[in-house]
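Undergrad: Show me how the following folds:
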Amino acid sequence: MNFSILISLYYKENPKFLDQCFESIWDSQMTKPTEIVLVLDGPIGEELTACVQKWQSKIGSPLKVVPLPQNVGLGKALNEGLKQCSYNWVFRMDTDDICTSDRFEKQIKFIEQNPNVVLFGGQILEFDQNISDADVLKAVPTTYEQIKKFAQNRCPFNHMTVAYKRDVILSLGGYQHHLFMEDYNLWLRVIGNDYQVANLPDVLLYARVGNGMHARRKGFQYIKSEKQLLDLKKQLKIQSPFYANMYFIVRSTFRLMPANLLGKIYNTFLRKKVEKTE
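TA: So this is what the prediction gives:
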């Protein structure tokens, strides 16, 4: 099956992380992608340019680089990349994450067995600096009904694991401006238009989450984004106005908490520690 990988690269990325990302989607992958569309979201500097050129030389024509003259943000960059994807099935990936070696093989098999599904992802294990420390599971529901219910309160997909049909995403307007939540916004529009969605129960990716990233997701900018989310839920009738307003208040309250407390809540209640197997 032919499919495209869609990646957006920003100048602040660590070249070492980008290198590990490419290794996981090309060198270590049991089923290699037909095409990799790498959007350069503005100028990326000498070190990252050298890393990209190294992989262009190694991969050849399957790696399509799409440079943008200036930084436009993740959502707009991905929209530009979608226009350049040659195949209808598009798999997302972030530049600092690492795929499992069987990620694409598992997702292709799922596509072949579930022709009505237009969007699906999988589970991720989070790590700080070293992949050997990946022991925190960010779990998402797997069935259509579970995902619809989960989406009322939280983002139901791990964005960096998703695969979706390009034509469906473009027909819904692609990624739209929604500060910090472009992906959640898009998933709600897919679900709200009654398309079939799912998640695999398998871990498909190791996600880098160092430097207290989750604890920094606070402040009035995030509350404005929560209000936009509230309005979208009402518009799509994803959730009743009463519960939508209630969850807006709850989510906004979290955004005002001190960073250390928010981090503790996030790690205690929204993530699951898993035991390592030797």
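Undergrad: Could you use CA atoms for every contact and neighbour count after this?
TA: OK.
Undergrad: Am I right that residue 123 falls within a helix?
TA: No - Residue 123: not assigned to a helix; according to DSSP: H, G, I helix; E, B strand; the rest coil it is strand.
Undergrad: Could you count how many residues lie near it?
TA: By the criterion of other Cα atoms under 10 Å, residue 123 has 24 neighbours.
Undergrad: tell me the contacts of it?
TA: Residues counted as contacts of residue 123 (Cα atoms under 8 Å, 6 or more residues apart in numbering) are 137-140, 158, 161, 199-205.
Undergrad: and if you look at residue 97?
TA: Residue 97 sits in contact with 17, 20, 21, 205, 206, 207, 208, where contact means Cα under 8 Å, 6+ apart.
Undergrad: which one is the last one nearest to, not counting chain neighbours?
TA: Excluding the flanking residues, the one nearest residue 208 by Cα to Cα, 6 or more residues apart in numbering is residue 127, at 5.2 Å.
Undergrad: Quick check: the one you found vs residue 221, distance?
TA: 27 Å (Cα to Cα, to the nearest Å).
Undergrad: Could you check which of the two is surrounded by more residues?
TA: Set side by side, residue 127 and residue 221 show more neighbours around residue 127, with 19 against 12, by other Cα under 10 Å.
Undergrad: just checking, the more buried one touches residue 209?
TA: Yes - using Cα atoms under 8 Å, residue 127 is in contact with residue 209, at 6.0 Å.
Undergrad: Of the contacts of residue 97, which pair is most distant in space?
TA: The distance between the two most remote of the contacts of residue 97 (Cα to Cα) is 13.9 Å, for 17 and 205.
Undergrad: Compare the two and say which is more crowded by neighbours.
TA: residue 205 (23 against 16).
Undergrad: pretty sure the more buried one contacts residue 101?
TA: No - between residue 205 and residue 101 there is no contact, the gap being 9.0 Å when judged by Cα under 8 Å.
Undergrad: Strands of the chain, start to end?
TA: 4-9, 35-40, 63-67, 89-92, 98-99, 117-127, 136-138, 163-165, 196-208, 272-273 (DSSP state E).
Undergrad: this one next, for a side-by-side:
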Amino acid sequence: MISILMTVYKEPLKWVEKALDSISNQNIDEVLELVLVIDNPNYLYISDIKHIVQSSFDKNIIIVNDVNKGLVESLNIAFLHATGNYIARMDCDDISFLDRFNEELTFLKNNNLDFVASSIILISEEEHQLADLSFSGSLSGKYLNCVQGKQNQFWHPTWLMKRKVMKDLHGYRSIPSVEDYDFVLRALSNNFRLGLLGKATVKKRFNRLSISEMDNYRQSVYTQWLLEKYNSGKQADLKNLPVINKQKELRFYEVKKMLAIRKKMTMSSKVFLFVKMISNTEGRYILKSIFVQKYQIKGLNFIKKVLTKFKVRPSDAGY
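TA: Predicted coordinates for the structure are as follows:
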């Protein structure tokens, strides 16, 4: 059985309905259990959601927090109630393809993995496609370590793992905006076998009011900090989180705003923007994110194909 952990805070009901519909109609023989935590006792649509869930899922658990507890604590609460031997994640504003769990579970079993994620298709709030981030094939082992050691590519709403992973890691740790990356790095450090499926299995909605979008600078700073600890072989101590510098944060969002209108800029303005980005840490965070997202997986996948063609073991080539 697959237990799907989902939280709701204040998302529009029509988004939640689409998310629930996309997982209740999955093309898979495995039994699905929805564990839903409503992290807002004043949410207007509690009764509507309860009705939808109870009529769509034979196995379901609905928990309404008495106060807002945040994503991390709500997900940990959901896991404590989950009974499946596999644990999956789903965001209430996203849409799963109907073969998602079948694709992911097959990928996990066929490759003897413990924890998998997939690529995504990014959509707007109105569900227009913004970007297809899928790629051919898959990544695991040293290829995946190379990716995750630069930036998180394990899209949170696509996760599927053996129960043991969540249990042994004691769930999520409370680190704002990057609890998912912290979880992935701890899974790698504890020698769990991870794999990234190149096929998109989820349409991820670009929600301008989501925590990750509204807290982008903190996310970048904490991501870099986690990476430094992971690459040095240490686990990040959450008692020593980096201090967020407000002046640098403003500079970060100034660059983001300029990037958003770059297509309308003159060539000289684009050159100025590029120089501005490479001249400070905040701009380099953004450049690195763009580069890794756009080129690293494609590059590694190409290397993988070449090594496979010439029957060279990844370890012999440094991967």
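Undergrad: Which residue in structure 2 aligns with residue 68 of structure 1?
TA: Under the alignment (TM-score structural alignment), residue 68 of structure 1 maps onto residue 65 of structure 2.
Undergrad: What degree of burial does the nearest residue to residue 13 of structure 2 once chain neighbours are set aside show, as a neighbour count?
TA: Leaving aside its sequence neighbours, residue 13 of structure 2 sits nearest to residue 45 (Cα to Cα, 6+ apart; 6.8 Å). Around residue 45 of structure 2 there are 15 other residues, counting by other Cα under 10 Å.
Undergrad: likewise residue 101 of structure 1?
TA: Neighbourhood size, residue 101 of structure 1 [other Cα under 10 Å]: 20.
Undergrad: Over to residue 253 of structure 2?
TA: Neighbours of residue 253 of structure 2 under the rule other Cα under 10 Å: 15.
Undergrad: Tell me how far it lies from residue 291 of structure 2.
TA: 18 Å.
Undergrad: what's residue 24 of structure 1 in contact with, if anything?
TA: 98, 99, 100, 101.
Undergrad: So what does the last one match up with in structure 2?
TA: Matched by TM-score structural alignment, residue 101 of structure 1 corresponds to residue 98 in structure 2.
Undergrad: Name the residue closest to the centre of structure 1, please.
TA: Centroid-nearest residue in structure 1, with Cα atoms, centre = their mean: residue 159, separated by 1.8 Å.
Undergrad: I'd like the distance between that residue and residue 131 of structure 1.
TA: In this view, residue 159 of structure 1 and residue 131 of structure 1 are 19 Å apart by Cα to Cα.
Undergrad: Which residue in structure 2 aligns with residue 184 of structure 1?
TA: In structure 2, residue 184 of structure 1 lines up with residue 181, judged by TM-score structural alignment.
Undergrad: So that match is in contact with residue 152, correct?
TA: Yes - counting by Cα under 8 Å, residue 181 of structure 2 touches residue 152, with 6.0 Å between them.
Undergrad: Between the two, which has more neighbouring residues?
TA: residue 181 (24 against 20).
Undergrad: Report the contact partners of residue 157 of structure 1.
TA: Applying Cα under 8 Å, 6+ apart, we find residue 157 of structure 1 in contact with 120, 121, 122, 140, 187, 199.
Undergrad: ok, 7 Å please
TA: Residues near residue 157 of structure 1 by Cα atoms under 7 Å, 6 or more residues apart in numbering: 121, 140.
Undergrad: Also residue 188 of structure 1?
TA: Contact analysis of residue 188 of structure 1 by Cα under 7 Å, 6+ apart lists nothing.
Undergrad: sorry, back to before: the residue nearest to the centre of structure 1 matches what in structure 2?
TA: Taking TM-score structural alignment, residue 159 of structure 1 has residue 156 as its aligned residue in structure 2.
Undergrad: excluding its backbone neighbours, what's nearest that match?
TA: Spatial nearest neighbour of residue 156 of structure 2, chain neighbours left out: residue 180 (6.3 Å); criterion: Cα to Cα, 6+ apart.
Undergrad: Distance check, that neighbour against residue 173 of structure 2.
TA: Remark: distance between residue 180 of structure 2 and residue 173 of structure 2 (Cα to Cα) = 9 Å.
Undergrad: Let me know whether residue 56 of structure 2 touches residue 24 as I believe.
TA: Yes - if you go by Cα atoms under 7 Å, residue 56 of structure 2 and residue 24 touch, sitting 6.1 Å apart.
Undergrad: which residues touch the nearest residue to residue 67 of structure 1 once chain neighbours are set aside?
TA: The spatially closest residue to residue 67 of structure 1, leaving aside those adjacent along the chain, is residue 40, at 4.6 Å (Cα to Cα, 6+ apart). Contact analysis of residue 40 of structure 1 by Cα under 7 Å, 6+ apart lists 8, 9, 10, 66, 67, 68.
Undergrad: repeat that with 6 Å
TA: Shown in contact with residue 40 of structure 1 (Cα atoms under 6 Å, 6 or more residues apart in numbering): 9, 66, 67, 68.
Undergrad: just residue 256 of structure 1 next, same as before
TA: By Cα under 6 Å, 6+ apart, residue 256 of structure 1 lies in contact with residue 219.
Undergrad: try residue 18 of structure 1
TA: Contacts of residue 18 of structure 1 by Cα under 6 Å, 6+ apart are 95, 96.
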